[in-house]
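S.K.: Quick one: sequence plus predicted model below, questions after.
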Amino acid sequence: MGPKRLALLLAHFGTPRDALDSPRGEWRRAGLPEGVVQARPDAEKVAAITDWLAADATHHLVARGDPHFPAALDDLPDAPAALFVRGRLTALTEPQVAMVGSRTPTTGGRQNARAFARHLAGQGLVITSGLALGVDGEAHRGALEAEGITIAVLGSGIDRIYPPEHASLADEIVAGGGVILSEWLPGTEPRRGHFPRRNRLISGLASGVLVVEASVKSGSLITARLAGEQGRDVLAIPGSIHNPLARGCHRLIREGAKLVETGQDVLEELAPTLRRQLEATAAAMNPTATTATDEASEGATPARDPDQQRVLDLLGHDPQPADTLIEASGLTAGEVSSILLMLELAGDVSTLPGGLYVRTS
């Protein structure tokens, strides 16, 4: 069963357990085809899943309804029923920007992908991409260079890294606090049809999609189209009119994508979306706190959660690097980066050259 048939099943029964405990005739009445009604669990596949989960503490199976399942994916009409995840689960729900582009970029495209990812990851955004050769790989590496967090979405089983040249990069992503994820069963080989499907997860996880360099027939334009359909922001880096790998970006810009020239442009374009997302996350973690929107409407200073206030207090009135704040606060690098991003969006903090942060008041 794919996501749509699973959704049909769950809509009828409510929970997987209720579905499994019901007579198969009831599955037929739920509208499932006879081949699914008559199917039985594959013992070898079940064993492969349980073996993979038991192999390492970083291996997880996250089903819809689990607190760690990304809420951003719940709105997709074909959301996966579960994700196989390798790495730090909390990374899945942190603010993300997707970066996609050509598998054979120009030298400039590679440099742009790495530089933009390095800047955005340094500002606290998780960089989400597809682990492919070219732009994807450079985006992941740029995030790691900034000691930031990055997520790789596979078009194969979680234990089948593709391309194989990126096996060591996948290990670096997990070691750096990031995540490798897949909706496919362990042991699933990469197939051409899997990659367009995984693109909906890359765009769905993120607040926006940045297309670095792409031809007019690039699969990256599929990701951009899906992002638009999902209500995500679409951004593109322009290039030379003589570069065929810039034409996909130029087409997107003509169709309404935001033209960006710097990482700061990306942050400014995504700021409203990120602010809403971060405030919603803070409200979920502390439901008794007054929201920033409520207090702003009353003319009061927006409330901060305790971790935000702690970081702001530690910042003092002199410029500080993020490393100092991480050490003093006891929070993780990802948590501090996200807090600094939210404080910057709220106007409480500004960034200075050299990776320093300073209070604005």
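M.R.: Great, that's in hand.
S.K.: Only C-alpha atoms from now on, for both contacts and neighbour counts.
M.R.: Fine.
S.K.: what about the strands in the stretch 151-300 of the chain?
M.R.: Ranges of strands in the stretch 151-300 of the chain, per DSSP state E, counting those that start in this stretch, are 179-182, 208-211, 233-236, 258-259.
S.K.: just these: most buried one?
M.R.: A comparison of the strands of the stretch 151-300 of the chain by mean neighbour count, using mean count of other CA atoms under 10 Å, puts strand 208-211 on top with a mean of 29.
S.K.: ok so, going back, go through the strands of the stretch 151-300 of the chain and name the closest to residue 134.
M.R.: strand 208-211 (12.5 Å; CA to CA).
S.K.: okay but residue 38 is in contact with residue 24, surely?
M.R.: Yes. Judged on CA atoms under 8 Å, residue 38 makes contact with residue 24 at a distance of 7.4 Å.
S.K.: between these two, which one's more packed in?
M.R.: Legend: neighbour count by other CA atoms under 10 Å for residue 38 and residue 24, higher for residue 24 (17 against 11).
S.K.: do you know how far the nearest residue to that one once chain neighbours are set aside is from residue 31?
M.R.: Among residues not flanking residue 24 along the chain, residue 37 sits closest, at 5.8 Å (CA to CA, 6 or more residues apart in numbering). Using CA to CA, to the nearest Å, residue 37 is found at 10 Å from residue 31.
S.K.: Second structure follows, compare the two:
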Amino acid sequence: MSRHSAGKSGIALTEKQRIAWLRLIRSDNVGPATFRDLINNFGTAERALEMLPELSQRGGATRAIRIATKDEAERELEFCTKFGAVFVGIGEPHYPPALRQIDAAPPILAMKGNGATAIRPSIGIVGSRNASISGVKMATLLARDCGAAGYTITSGLARGIDTAAHNASLATGTMAAMAGGLDQPYPPENIGLLKAIWDGRGVAISEMPFGWEPRARDFPRRNRLIAGTSLGVAVIEAASRSGSLITARLAADFGRLVFAVPGSPMDPRCHGTNTLLKNGSIVTTEALDLLEALSPLSNIDLFAQPQVEEPAYEESETFHQPPGDVERSMVIDALGPTPVEVNDIIRHTQLSPSSVYLVMLELDIAGRLQRHPGGLVSLSFAD
């Protein structure tokens, strides 16, 4: 990764780079963390694409890796343009600045609407889908007042609290994080709300391909977008097992402030929020609670170094020599089903960090490595 600063203007991808980035992130076994490691090791997405078959083979893959074609990427880019959306890379001006600071941030986002809304300081507001009248009122008050104070209000376009938060901040600026492609909104009854977001001062973002229908496992990724784009997340009416608590946990992991609105202990919808309060979340009864706590954070330069950046000149690319069979075996033997820190693998094997990271990249591309929260890794034994 290049260490020079992108600056507030950002660094625009060329059309050639954008297509290569799309191909890379749409290829098998390439997630955000793997994408970052590939760019770090091979300099450009084009070079990384060339290396995928060799990496997969060295990692012990039992079948050929599927690599997204140039035609596929060009078709998706063409669909995106016709849809009135854009693909924004992590170092580009309209990429949400707080999101680029998290570990393994999405390298590229599909975005439709007012791009300026995406780069303002954001507050996430989430909660129950079957919200009470008082919960909806509280979401409306918080979103309206925080929006009037200059914050973008980010939520997940779900029923209940999310819908109330978006509606209350349409006039000031709201951001909808989506679990499926931008053309696959969920739930269907919020299609009208989504169009109002696009047509006004709002914006919608997704890391999923166009045409991707959201599945249950996609919603935690959507929650990660909410937590990552926000300086703080307010939770209103969350049950003990809910997506809102996932968002709150992710926000805490990212070093963001977590706010919770207290509720009746007799209401199951409030069990999760009350538990958050017991565990140290900030008691929230009005917008001022959020605004005062977030005020010092709003001056932080969020336009710092992006996590993934291609070097300006191909001559600056440096490629590590592939590790030998002995080194590869040492790393594989050190791994198991229990997640461990990469530094522990380096200490245990006494190999160079570059060798250990490259072996893990081979295993990752081959589908044999599992990544876990906190940067932990384990060996996958799935077929």
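M.R.: The structure has been received and is ready for your questions. No experiment lies behind these values; they were computed from the predicted model shown.
S.K.: got a markdown table for the strands of the stretch 151-300 of the first structure, with distance to residue 20 of the first structure too?
M.R.: As requested, the strands of the stretch 151-300 of the first structure are exported to a markdown table (distance: least, CA to CA, whole Å):
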| stretch | distance to residue 20 of the first structure |
| --- | --- |
| strand 179-182 | 24 |
| strand 208-211 | 38 |
| strand 233-236 | 39 |
| strand 258-259 | 47 |
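S.K.: Out of the ones you listed, which gets nearest to residue 342 of the first structure?
M.R.: Smallest distance to residue 342 of the first structure across the strands of the stretch 151-300 of the first structure (CA to CA): 16.5 Å, for strand 208-211.
S.K.: Check the mean deviation of that closest one from the second structure.
M.R.: On superposition with the second structure, the mean distance recorded for strand 208-211 of the first structure (mean CA distance after the TM-score superposition for the first structure) is 0.2 Å.
S.K.: can you tell me what part of the second structure that strand aligns to?
M.R.: The aligned range for strand 208-211 of the first structure in the second structure is 232-235, by TM-score structural alignment.
S.K.: which residues sit against that stretch?
M.R.: With contact meaning CA atoms under 8 Å, 6 or more residues apart in numbering, stretch 232-235 of the second structure is reached by 122-127, 227, 244-245, 247-248, 251, 256-261, 273, 284, 290, 294.
S.K.: Point me to the helix or strand that includes the residue located most distally from the centre of the second structure.
M.R.: Each residue of the second structure has a distance to the centre, and by CA atoms, centre = their mean the biggest one is for residue 326: 35.9 Å. Assessed by DSSP states H and E, residue 326 of the second structure sits inside helix 325-334.
S.K.: for that helix, packing partners?
M.R.: helix 342-349, helix 353-365 (3 or more CA pairs under 8 Å, 6 or more residues apart in numbering; DSSP states H and E).
S.K.: and that helix, which stretch of the first structure?
M.R.: Under TM-score structural alignment, there is no match for helix 325-334 of the second structure anywhere in the first structure.
S.K.: Aligned counterpart of residue 116 of the second structure in the first structure, please.
M.R.: Under the alignment by TM-score structural alignment, residue 116 of the second structure pairs with residue 90 in the first structure.
S.K.: Wait, its match touches residue 67, no?
M.R.: No. The pair residue 90 of the first structure and residue 67 fails to qualify as a contact (CA under 8 Å) at a distance of 9.6 Å.
S.K.: Compare residue 37 and residue 31 of the first structure (neighbour count), which wins?
M.R.: Ranked by neighbour count (other CA under 10 Å), residue 37 of the first structure and residue 31 place residue 37 first, with 17 against 13.
S.K.: Secondary structure class of the more buried one, three-state.
M.R.: helix (DSSP: H, G, I helix; E, B strand; the rest coil).
S.K.: need the contact list for it.
M.R.: Counting by CA under 8 Å, 6+ apart, residue 37 of the first structure has contacts 24-25, 27-28.
S.K.: Can you tell me which of the helices and strands packed on helix 325-334 of the second structure is nearest to residue 31 of the second structure?
M.R.: Among these, helix 353-365 sits nearest to residue 31 of the second structure (CA to CA), with 9.5 Å.
S.K.: ok, residue 180 of the first structure to residue 9 of the first structure distance?
M.R.: For residue 180 of the first structure, the distance to residue 9 of the first structure - CA to CA - is 28 Å.
S.K.: what do you get for residue 126 of the first structure?
M.R.: 33 Å.
S.K.: Tell me, how many residues neighbour residue 303 of the second structure?
M.R.: 21.
S.K.: Test my guess that it contacts residue 96.
M.R.: No. In this structure, residue 303 of the second structure is not within contact of residue 96 by CA under 8 Å, at 9.1 Å.
S.K.: For residue 201 of the first structure, see how far away the corresponding residue of the first structure for residue 256 of the second structure is.
M.R.: Under the alignment by TM-score structural alignment, residue 256 of the second structure pairs with residue 232 in the first structure. Per CA to CA, residue 232 of the first structure is found 12 Å from residue 201 of the first structure.
S.K.: Compare neighbour counts for these two and give me the winner.
M.R.: residue 201 (28 against 21).
S.K.: need the contact list for the more buried one.
M.R.: Taking CA under 8 Å, 6+ apart as the contact definition, residue 201 of the first structure lies against 73, 153.
S.K.: and what of residue 97 of the second structure?
M.R.: For residue 97 of the second structure, counting by CA under 8 Å, 6+ apart, the contacting residues are 119, 229, 302-303.
S.K.: same thing but 6 Å
M.R.: 119, 302-303 (CA atoms under 6 Å, 6 or more residues apart in numbering).
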